[in-house]
Structure formats: C-alpha cells, structure tokens
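K.L.:
pasting the sequence and the predicted coordinates here, then a few questions.
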Amino acid sequence: MSNALAIEPVSPHLLRSLREHVHERLRRAIVAGTFREGERLNERQLADMLGVSTTPVKDAIRMLESEGLVRTEARRGVFVEFSARQALEMALGRAALESVMTHIAANRISQAEIAEMSRLIDEMAHATEHGDLEDLVNLNEAYHGMIHRISGCGYLERRLDGQRMYDHAQRIALLGEPSERARGFEEHRGIFEALRAHEPARAEQRMRSHIVRSAKSHVRQVFGADAEGLDYDE
C-alpha cells in the first residue's frame, strides 16, 4: 500500500465502549466528591445527566460496586460508599507499596535511567511553571510509572492497579492548585535526587511522605469538615 494512502490509527479513547465511558465518568465524580458518602444514586437521573440509556449506567454501577465505591441495598437502591477515611486508607496502602518500590528502584537505577528521569524532571518543571494541567497530570503519572518500571516490581505494581482511578482523580484535583503544583514538584525533585544518589532509605521516606501529604490535602479539599479527626502519622 502506498504511503500516500496510509490511514491514521483510530484514537484509543474512541475504541472504548459506552459502558466504560459511563463507568469512568461516574467513578471520577464519586472520587471527586460530587456525590457524597451515603447519597442515593438514581439510575434514571444519572442516565439523563449523561445522555444515555439506563443500561450502561446499570453496568457501570456493577463495576463501581466491585471497586467498593457504591453499595446496593435490596429494595432501597444504590448508595455511595466512598468516604474520607476510605480515601486516606487507599493512599496509605499506595504509600506502603510505592515507597518500597522506590527503595528498590534506588538500588537498581542505571545511569541511562537517571538521564531519562532527569529529562522528565525538566519537563515537569516547565509544565509546573506554565500551569498546563493536562501535561502536569500526564508527566506526574509518567514519573511514578518510571519508578515502578525501574524497580521491576511487577507484582507490587499490579496491587496498585485497583486504585489508579483514585490516584488519577486526586492528581487532577490537586494539580489545579498553584501551591500544590509547586510543592508536589519539589517533592518529586527530592525523590529523584535520592534515586540519583542511590540512597534507598531516603528515597523510600520521601516517596511515602509525598503520597501521604498529598492524600491528606486531597481529603481536606474534597471532604472538608468530614475529614476532621482523620490523621495518620507520615
């Protein structure tokens, strides 16, 4: 086939099913605090809001229930399960796993990977300065993904898969705030400095502190007064 007749591939997001799109929208709304803990979700109203039939909404709710974000009560309906305590507990789980991965990555990181991560830090600095939210979120996820890859801890990374939706929603919310963007970048740079120096204990501690500190900020941002009294040591 001639190059002139080549066709661009279909964008991956267009290949996703309607159910997946509805699931993502509802999941993001719950994690962002649009629907509060204990609130009843009306399938017909959700379908009208989203401009779809109730079928993909029902499918999405089943998926949300498997993720622990909603619960279904016989003859009563569907209720939001996500709370400030659950959000913080999820972050503590992530901090435990990812800090260990960072410890291992500090022992394994090569000079080529240090150079690659240094370039990523430069891109993050530029995006932080210019406030490009989409770039910041993508670079943030690339940064953490690179540490996962360097650690080689496939098993631990799979354990993190179940809460990626929360991590993504948290990043969108937090990185929209200029002060959080700046603080988050400095923490990422500090973690990188420990990785580059092959200091596993310092890298582990900095990653844990970064994740827990960010989670506390997000919980206060989303849940407000409901987050009072929830305090875990870093």
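P.N.:
Here it is on my side, so go on. Residues are numbered from 1 along each chain as shown.
K.L.:
from here on, contacts and neighbour counts on C-alpha atoms
P.N.:
Noted.
K.L.:
can you show me the strands along this structure?
P.N.:
40-41, 70-73, 77-80 (DSSP state E).
K.L.:
does H210 touch E187 like I think?
P.N.:
Yes: contact criterion C-alpha atoms under 8 Å: H210 and E187 qualify, at 6.3 Å.
K.L.:
comparing the two, which shows the higher neighbour count?
P.N.:
More crowded of H210 and E187, by other C-alpha atoms under 10 Å: H210, with 21 against 16.
K.L.:
identify the residues contacting that one.
P.N.:
Neighbour list for H210: G184, E187, H188 [criterion: C-alpha atoms under 8 Å, 6 or more residues apart in numbering].
K.L.:
re earlier: for the strands of the chain, give me TSV that also has distance to L15 and mean neighbour count.
P.N.:
Output for the strands of the chain, formatted as TSV (distance: least, C-alpha to C-alpha, whole Å; neighbours: other C-alpha atoms under 10 Å):
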stretch	distance to L15	mean neighbour count
strand 40-41	28	16
strand 70-73	26	17
strand 77-80	29	18
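K.L.:
want to throw those strands into a markdown table with distance to T102?
P.N.:
Formatted as a markdown table, the strands of the chain follow (distance: least, C-alpha to C-alpha, whole Å):
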| stretch | distance to T102 |
| --- | --- |
| strand 40-41 | 39 |
| strand 70-73 | 32 |
| strand 77-80 | 34 |
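K.L.:
try it against this one:
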Amino acid sequence: MPLEPSSIKSPPLYQKARDVLRLAILRGQLRPGERLAETQLAEQLGISRTPLREAIRQLQAEGLLRQDEGGLAVPALDLAEVELMYECRIALERLAVRRAAERADGESLARMRAALENARAAMQRGDLPELLNVNVDFHREIALAGGNPWTLRLLEQLWSQMVLFRANALSAPEDEEQVLREHEAVLERIAARDPGGAVARIEAHLQGDLVRGRRALARARSETRGHEEVAG
C-alpha cells in the first residue's frame, strides 16, 4: 500500500507526556523521592490515564520512575551507592582514556570534537536531556577509540544507572559550562598523545561531577526543608 504524506501523525500523547515528565525529573522539578499520583499527573498534562501509563512505563524502563508498594515515585538517590558506581566508573574511564591517548586516530578525534560541538549547541538551546546524551557520547567515543569492547560494555551499564545523578550535576548553567571545559581539557590531552595527562584530566572531571552532584542534592534537600517549614 503506498504511503500518504497525510498519514504521518504528530507524536502520540504518551510520547509527549513522557518527554514533559522526563524533563521535569531531569531539571529537578520532580525531585528524587517525590511521590506522584497518576490522577493528578493526568489532570496536569491534560490527557487520559491510558497514554500516561505508557509514558510512565517507558520512564520506569529508563530508571526515572519506580513503582512500589507505596505507589509511583521519582527514585531517591542513594549518595553512597552513587559514589560506589563512580569508583568503578573512574577506574574504567582511566583505562579508556589512557588507551585512547595511545590509539586515537583522526576520525576518532573528529567524533570527539563533534560531540563537544553538539554539547555546546544543546547548552545554548537549554536542552538538558540532549546535553546529557551528547556528554555520554563524548565519553563513549573515548572508550571506542581505546579499542577495548569490555570497557565500553561495562561503562554503558554504569552510565545508564547515573542519569538522575548526572542531571543533578548539571543543575546550574555554570556547571554545564564547567563540564564542557573539562571535556575540552581531556580531548586536548588525548590529541596530544599524553596518556598520563589524559588520565589526570578525566579523573579530575569525574571527581568534579561528584562534587557538583553532592552540592545540587544538598541544595535540593535544603529547599525541601524550607518548603516543609513554610507549609507547617
């Protein structure tokens, strides 16, 4: 059957709802640990509960929402667990960046530069979900350039579990700019064929992410206490 241009529809309601909720979670408008009611969400989004439930299902698959005996909620961030993940991530990314500094060719370096350009564009648009994606693209290109598929596989698992924390680490415009500068410094050392320098830069960058994330979580807790005191 030939396809008619008129048959191309706008994104389904569940996709629009998913994108609105994802952005609210990543920007901290829906905070880690916050309980959500389906009826209230459907009313706020102006949709029925059927597309909302599909949006929720997809966000659960991304780890951005969870359902338990207490109902629907944004997952609470366990800082101790995050720090353990970063311990593993730093070890793996040290290996990846060392190998990249030894092995990266012109095409690999070009893809890293393109990822940084995409990050700058996402920052200028204020597109946080895309910024999170392209920042991971930069790290992924480093691992690909290193040529160890096991490093990349293990890092993919870690990155997928860190979305909420990484969003908190980019909770202010100055944090976004700082991360971009740190990425540029890593790329500079890779391009200079300086494995030791590249390792030092990636470790400083990831430790900086931890500091930024802790600071954002502390700020969010302070704001929550302030709201509770006002409400009380």
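P.N.:
Happy to help now that I have it. Because the structure is predicted, anything quoted here is derived from the model rather than measured.
K.L.:
and which of the contacts of H210 of the first structure is nearest to H148 of the first structure?
P.N.:
The shortest approach to H148 of the first structure among these belongs to H188, at 14.2 Å (C-alpha to C-alpha).
K.L.:
distance of that closest one from E43 of the first structure?
P.N.:
Distance from H188 of the first structure to E43 of the first structure, counting by C-alpha to C-alpha, to the nearest Å: 41 Å.
K.L.:
for H23 of the first structure, same thing?
P.N.:
Separation of H23 of the first structure from E43 of the first structure (C-alpha to C-alpha) stands at 13 Å.
K.L.:
what's the overlap in contacts for those two?
P.N.:
Shared contacts of H23 of the first structure and E43, counting by C-alpha under 8 Å, 6+ apart, come down to V57.
K.L.:
ok, now how distant is the most centrally placed residue in the first structure from A87 of the first structure?
P.N.:
With distances taken as C-alpha atoms, centre = their mean, the first structure has D167 as the residue nearest its mean C-alpha position (1.6 Å). Distance of D167 of the first structure to A87 of the first structure, given as C-alpha to C-alpha: 10 Å.
K.L.:
got it, and L18 of the first structure?
P.N.:
Applying C-alpha to C-alpha, the value for L18 of the first structure to A87 of the first structure is 27 Å.
K.L.:
my read: E43 of the first structure touches K58, true?
P.N.:
Yes: using C-alpha under 8 Å, E43 of the first structure makes contact with K58 at a distance of 7.0 Å.
K.L.:
would you map the helices across the second structure?
P.N.:
All helices of the second structure, identified by DSSP state H, fall at 13-26, 38-45, 49-61, 79-103, 106-125, 128-146, 149-160, 163-169, 173-191, 195-231.
K.L.:
coming back round to it: compare L18 and A87 of the first structure (neighbour count), which wins?
P.N.:
Set side by side, L18 of the first structure and A87 give different neighbour counts by other C-alpha under 10 Å, the larger being at A87 (21 against 15).
K.L.:
quick one, what contacts that one?
P.N.:
Contacts of A87 of the first structure by C-alpha under 8 Å, 6+ apart are A215, V219.
K.L.:
burial count for the aligned residue in the first structure for E43 of the second structure?
P.N.:
Residue pairing (TM-score structural alignment): E43 of the second structure is matched to D48 of the first structure. Neighbour count for D48 of the first structure, taken as other C-alpha under 10 Å: 11.
K.L.:
look up how far F35 of the first structure lies from D48 of the first structure.
P.N.:
For D48 of the first structure relative to F35 of the first structure (C-alpha to C-alpha), the value is 16 Å.
K.L.:
before we move on, what about A106 of the first structure?
P.N.:
40 Å.
K.L.:
cool, R183 of the first structure as well?
P.N.:
28 Å.
K.L.:
what about the two, which has more around it?
P.N.:
It is F35, of R183 of the first structure and F35, that has more neighbours when counted by other C-alpha under 10 Å, with 19 against 15.
K.L.:
the equivalent of the more buried one over in the second structure and L164 of the second structure, how far apart?
P.N.:
Aligning on TM-score structural alignment places F35 of the first structure opposite L30 in the second structure. Counting by C-alpha to C-alpha, the gap from L30 of the second structure to L164 of the second structure is 11 Å.
K.L.:
and R225 of the second structure, by the same measure?
P.N.:
From R225 of the second structure across to L164 of the second structure, the span is 20 Å (C-alpha to C-alpha).
K.L.:
surely R201 of the second structure and E182 touch.
P.N.:
Yes: between R201 of the second structure and E182 there is a contact at 7.3 Å, judged by C-alpha under 8 Å.
K.L.:
need the helices of the second structure in a markdown table with distance to L72 of the second structure, can you?
P.N.:
Formatted as a markdown table, those follow (distance: least, C-alpha to C-alpha, whole Å):
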| stretch | distance to L72 of the second structure |
| --- | --- |
| helix 13-26 | 13 |
| helix 38-45 | 8 |
| helix 49-61 | 9 |
| helix 79-103 | 21 |
| helix 106-125 | 30 |
| helix 128-146 | 22 |
| helix 149-160 | 20 |
| helix 163-169 | 16 |
| helix 173-191 | 30 |
| helix 195-231 | 19 |
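K.L.:
looking at those, which is closest to G71 of the second structure?
P.N.:
Nearest to G71 of the second structure among the helices of the second structure is helix 38-45 (9.4 Å), distances taken as C-alpha to C-alpha.
K.L.:
for that closest one, give me the average deviation versus the first structure.
P.N.:
Mean deviation of helix 38-45 of the second structure relative to the first structure after superposition (mean C-alpha distance after the TM-score superposition for the first structure): 1.4 Å.
K.L.:
show me what that helix is packed against.
P.N.:
helix 49-61 (3 or more C-alpha pairs under 8 Å, 6 or more residues apart in numbering; DSSP states H and E).
K.L.:
and the helix it packs on, what does it pack against?
P.N.:
helix 13-26, helix 38-45.
K.L.:
tell me which of these is the most buried.
P.N.:
Among those, helix 13-26 has the highest mean neighbour count (mean count of other C-alpha atoms under 10 Å), at a mean of 18.
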